[in-house]
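*Asks:* here you go, sequence then predicted model.
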Amino acid sequence: MPTAFRLRTQPRPAPAGRGQLRWYGPGLLWMVSSVGSGSVLFTPRVGARYGYELLWLALIVTLLMWIMIREAGRFSVATGRTLLDGFRDVPGPANWAIWVIFVPQVVAGVVTIAGIAALVGSALMVGLPGSQAMYATVVILGSGALVLAGRYQGVERITSVMALVLVGAAITAAASTVSGDITTGLVPGVPDDLDLYFVLPWVGFILAGAVGIMWFSYWVAARGFGGAVDQSPSASDEAAEEKLADREEQVDRVRVWTRMMSRTAALGVVGGGLVIVSFLVLGAELLAPQGRVPDGVDVARDLTTLLSELWGTFGEVLLLTCVVVALWGTIFANQDGWARTYADATRLITGRVRRHPRRVYLAYVAVSMTLAPLVLFLLVRDPVQILSVGGIIAAAHTPVVVGLTLYVNRRLPTEVRPSLASQVALGCAGGFFGVFAIVYLLSLVGVRIG
């Protein structure tokens, strides 16, 4: 396999010992970005209908997500380039892969933030006076202002606190309700009354979608794993000189950073998986015995009511905190992640914003990630209807992003290229989501299987 990408020119020494603890922020940021609608909207409904029978499927998807974001992060650590920058070098018409990602994701970003804000508004109405519109507006504008005010370090600090609160609240709420044998769900099996098209949206929204895979590479780069991002016109330029004369030292440093990045990815995925399992428990233990499979906007209300019957006011506050932090944190992290993607795509396509990349990023935060979602929410209001558009794009894009990531990683220098096992695992992940995407998209045009 020919090498297309140079190794990062001057990787910094990796931290050791306790110093490594300060480098787990990208994993926590990714975790907060990933648990929104998939956890709150769909997971309790699946638990209400099937109990723990599909727990094994959630765990498999979680494992596949770790494989995918780890490989996305690998490219940035090894080359000092963003993943989207790597896609620019894929053979074919100029920048075709960037356009394929960029244009649909502009739509996905607007509709997803608007839909999740509508869910936050619906959840806050359960325990507080005020309207859905008021709370959704405050959430969109408030989180947008926070992203605009802070650089990466500030975003990381806020989301790290949100991540800890979310995991703690979700596990506490779930632990207070467990009475059945959750281990029965670890054995793969298909429910007798499986409704494939009830489960499909849940699978698609478990943890991050296609663009969430790319976000992890952006946050790894922004945090400085291995060093600063190289924004030169082409990192495959053979005329570029390596700044480290010792190639072996250069490779060793990149390998150490890659292992640390892999652990960071694992932390984010494990945290997100715990939240997913917690919401599945709440659905199985609180909703299923009541025979309730609520519509999306009613999930938070029903769970809050039932948990308050067990724990009183504390249970109501605990569940409401869990839901709001999950959804609001997702909006906050998504506004940063999508804006980074849009700004990077603009830089790569136009080649004219290298002097002021942050201004372009801030413009996308303000317009595409704050004002546009607010306008869409005020026009539509229904979170399920809004999020369905984002689900279509996520389903179609995930196998595309995975395939492109596999292509560019196979062209890394031999010393830091993923192993054959890692390549096969990434290919399997892409194949899994590819099948899911085909079935899901066929259902949208009226073609149903089974």
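*Replies:* Right, received. Where do you want to start?

*Asks:* going forward, measure contacts between C-alpha atoms and count neighbours the same way
*Replies:* Fine.

*Asks:* Ile60: how many residues sit nearby?
*Replies:* Counted by other C-alpha atoms under 10 Å, the residues lying close to Ile60 total 12.

*Asks:* give me the distance between it and Ala421.
*Replies:* Applying C-alpha to C-alpha, to the nearest Å, the value for Ile60 to Ala421 is 17 Å.

*Asks:* and if you look at Leu55?
*Replies:* Taken as C-alpha to C-alpha, the span from Leu55 to Ala421 is 26 Å.

*Asks:* who's more crowded, the two?
*Replies:* Leu55 (24 against 9).

*Asks:* how about that one, what does it touch?
*Replies:* Going by C-alpha atoms under 8 Å, 6 or more residues apart in numbering, Leu55 touches 185-186, 277, 280.

*Asks:* what's the helix or strand hosting Leu146 packed up against?
*Replies:* Element membership of Leu146 [criterion: DSSP states H and E] is helix 132-149. When contacts are defined as 3 or more C-alpha pairs under 8 Å, 6 or more residues apart in numbering; DSSP states H and E, helix 132-149 packs onto helix 96-127, helix 299-350, helix 357-366, helix 372-380.

*Asks:* use this one as the comparison:
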Amino acid sequence: MAETRATTGTGEQTSRPRKSSWKYIGPGIVVAATGVGAGDLVATLVAGSKFGYTLMWAAVIGCLVKISLAEAAGRWHLATGRTLFDGWRSLGAWTTVYFAIYVVVWGFIYGATAMSSSALPIVALFPDGPGLKFWAIVTGLTGLAFVWFNRYAVFEKVMTVLVGIMFVVVVYVAARVVPDVGASFAGLVPVLPDGSLLYTLGLIGGVGGTITMAAYGYWVNAKGWSNSSWMKVMRLDNRVAYLTTGIFVVAMLIVGAELLHASQLALTSGDRGLIDLGTILEDRFGPSTATLFLVGFFATSFSSLIGVWHGVSLMFADFVERFRAPADREKEHAGPAVVDRQQRSRPFRAYLLWLTFPPMTLLWLDEPFGLVIAYGVLGAFFMPFLALTLLWLLNSSRTPREWRNSWLSNGMLALAGLLFIVLCVQQVRELPW
């Protein structure tokens, strides 16, 4: 295989391109597992329960959009040798202000959400034990200790195990309900039933799409991929991850279509809807299937918790470093040594503590009205921010010419940006102003 003569943003010549291989798979699994949480499961189930297999095509398009976004984030890190936040800083001070506000407010609310979501299946599995608040605190402290004392290699292995549990459980449940194969293939034809627009947009934009998509490049560097010679490996890793996510989403749509749509059953809103599903599965297939599903529910929620605890803390550590000494960090080539240092840094650990302890207060108190609004607005704006800034960065001289966007990448990122703007407007309209 011929060597490439491309250079990174630091002027470092890249080495011989690595052959894409299954043995390297890892960061994509981590970002996909983190992005798919209990809320995504409920949203997919509800879409299946309301419209059967009709929106299957939207789930497929959603996976293609996420592949494009994650690939763009990883390509920026590998092609330039700079982190994503370094790229954002080059676009102007407004990105720093936005990220600073976002990461503080979002982390406070998300911490409580992740802990509660992880505790719900434990309470369902052990109804005579301690209550939700106790288990929420236990899962938060467990996530804190795990991320605090482990480096990326161990973190990736645990995330892979949790993804395996999620995948096996959901596919098993989908097989138990006996999918209608003909209707599944028919659902790949784009159709919009009456009242389905928002569910369609949610399926395309919601499942597997969070701030952790921006963390993908950091996990790529933590894996040891630090220049463009790893580009083929990164792309294979990303595609395998979102193919797994696609199967996962399709399986949940099947469960919603066969178990809920056919029987006209409804779920409680929010993560508690999965507890309802566990009860339905127990009535239909017995306690063993219901127990297995709750284990999968826990794996889904807890993988999101530790994924955010690790990935967003890395982003925060990078944010603080580049805010304090931007000139020094601009000369630094992003790679595993940088990530390892950031994992031991005070900002990394400070954000871990922020995700864990202050949000525990929300387990006893209703979320303050102002925080709910701020969280909703900032959250709605993040995915358009990510898609459009990547579109900007990867078409500019900041990226080596060889690795700038193709027409396909530009089309997918523009589509993602437009989609997320529509979802953003809708989410802001639905806020309790």
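*Replies:* Looks like it arrived, so ask away. In this text, all values refer to a predicted model and were calculated from it rather than measured experimentally.

*Asks:* before we move on, the earlier item: tell me what the very next helix or strand once past the helix holding Leu146 of the first structure is packed against?
*Replies:* Later in the chain than helix 132-149 of the first structure, the nearest helix or strand by DSSP H and E is helix 152-175. Contact here means 3+ C-alpha pairs under 8 Å, 6+ apart; on that basis helix 152-175 of the first structure packs against helix 25-34, helix 210-223, helix 247-282, helix 299-350.

*Asks:* Thr43 of the first structure is nearest to which of these?
*Replies:* Nearest of those to Thr43 of the first structure, taken as C-alpha to C-alpha: helix 247-282 at 5.4 Å.

*Asks:* off-centre distance for the closest one?
*Replies:* Mean-position distance between helix 247-282 of the first structure and its chain equals 13 Å (C-alpha atoms, centre = their mean, to the nearest Å).

*Asks:* picking that back up, quick one, which of the helices and strands packed on helix 132-149 of the first structure is nearest to Gly434 of the first structure?
*Replies:* Here helix 96-127 is closest among these (C-alpha to C-alpha), at 16.0 Å.

*Asks:* could you list every helix and strand in contact with the closest one?
*Replies:* helix 83-87, helix 132-149, helix 299-350, helix 372-380, helix 383-409.

*Asks:* the ones you listed: which one's closest to Ser34 of the first structure?
*Replies:* helix 299-350 (6.5 Å).

*Asks:* read off where the closest one ends up in the second structure.
*Replies:* Mapped onto the second structure using TM-score structural alignment, helix 299-350 of the first structure covers residues 273-324.

*Asks:* swap in stretch 269-284 of the first structure?
*Replies:* Residue span in the second structure matched to stretch 269-284 of the first structure, by TM-score structural alignment: 242-257.

*Asks:* ok, and what's touching the matching stretch?
*Replies:* So stretch 242-257 of the second structure is in contact with 28, 32, 36, 41, 44-53, 56, 59-60, 63-64, 66-67, 167, 170-171, 173-174, 177, 179, 207-208, going by C-alpha under 8 Å, 6+ apart.

*Asks:* what's the answer for stretch 14-27 of the first structure, then?
*Replies:* 156-157, 160, 216, 219-220, 223, 226, 253, 256-257, 260, 264-269.

*Asks:* what do you get if the cut-off is 7 Å, keeping everything else the same?
*Replies:* Contacting residues not belonging to stretch 14-27 of the first structure are listed as 156, 160, 216, 219-220, 253, 256-257, 264-265, 267-268 [C-alpha atoms under 7 Å, 6 or more residues apart in numbering].

*Asks:* and which of those is nearest to Gly80 of the first structure?
*Replies:* Val220 (10.1 Å).
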